[in-house]
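In: The following comprises the amino acid sequence and a computationally predicted model.
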Amino acid sequence: MGSFSIWHWMIVLVIVLLVFGRGKIPELMGDMAKGIKSFKKGMADDDVDDKRTVEHRADETVSPGKEKVSKS
């Protein structure tokens, strides 16, 4: 009773195939792979954004709550 035999696993497999269908399981795996790729791409995009720097001209100042102000 403590361990599962091959027949238990075969019955579970048949039930899973009946519930999801033959074509649905590969479709679910494909969707999962797309999600993982999208997540990795998003993480790589964050690294690129972190490396960008903001350049300011020497004659510009930024006041709190206001746009850039040029000293001319």
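Out: Everything's here; your move.
In: Please count neighbours and contacts with C-alpha atoms only from this point.
Out: Will do.
In: Could you measure from residue 43 over to residue 31?
Out: Noted for residue 43: a distance of 18 Å to residue 31, by CA to CA, to the nearest Å.
In: and residue 40, what element?
Out: Here residue 40 sits within helix 24-51, counting by DSSP states H and E.
In: Now the element after that helix, going C-ward?
Out: Counting by DSSP H and E, what follows helix 24-51 is strand 60-62.
In: Can you spell out which helices and strands pack onto that next one?
Out: Using 3 or more CA pairs under 8 Å, 6 or more residues apart in numbering; DSSP states H and E, the elements in contact with strand 60-62 are strand 68-70.
In: take the one below as the second:
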Amino acid sequence: MGTFSIWHWAIVFLVIALLFGTSKIKDLGKDLGSAVKGFKESLNADPKSTTDKSEDKA
């Protein structure tokens, strides 16, 4: 059974676009992009700027 050809993937993407509509796929892409952007920003956040509740109680 080997790998799928480019034509197979083109048909799969065409069927998905017909089922869900291009606007829904575009919205899904925007949501995914904003989630990745938020995740990257949280990784790059300065750890000193956030307060740890356990340190405040001690």
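Out: Noted; the coordinates are in hand. For clarity, every value in this text was computed on a predicted model and none was experimentally measured.
In: How many neighbouring residues does residue 24 of the second structure have?
Out: Counted with other CA atoms under 10 Å, the neighbours of residue 24 of the second structure add up to 12.
In: The first structure: which residue goes with that one?
Out: Mapped onto the first structure by TM-score structural alignment, residue 24 of the second structure lines up with residue 24.
In: which ones are touching that match?
Out: By CA atoms under 8 Å, 6 or more residues apart in numbering, no residues touch residue 24 of the first structure.
In: what's the residue closest to the geometric middle of the second structure?
Out: Taking CA atoms, centre = their mean, the centroid of the second structure lies closest to residue 32, which sits 3.0 Å from it.
In: quick one, what contacts that residue?
Out: Residue 32 of the second structure sits in contact with no residue, where contact means CA under 8 Å, 6+ apart.
In: distance of it from residue 55 of the second structure?
Out: Residue 32 of the second structure is 35 Å from residue 55 of the second structure, by CA to CA.
In: same thing with residue 28 of the second structure?
Out: Distance from residue 28 of the second structure to residue 55 of the second structure, by CA to CA: 40 Å.
In: Kindly report the same for residue 8 of the second structure.
Out: Residue 8 of the second structure sits at a distance of 57 Å from residue 55 of the second structure (criterion: CA to CA).
In: Pick out whichever of those two has more residues nearby.
Out: Regarding residue 8 of the second structure and residue 55, a neighbour count based on other CA under 10 Å identifies residue 8 as having more, with 11 against 7.
In: ok, and what's touching the one helix or strand that one maps to?
Out: According to DSSP H and E, residue 8 of the second structure maps onto helix 6-20. Identification of contacts with helix 6-20 of the second structure by CA under 8 Å, 6+ apart yields residue 25.
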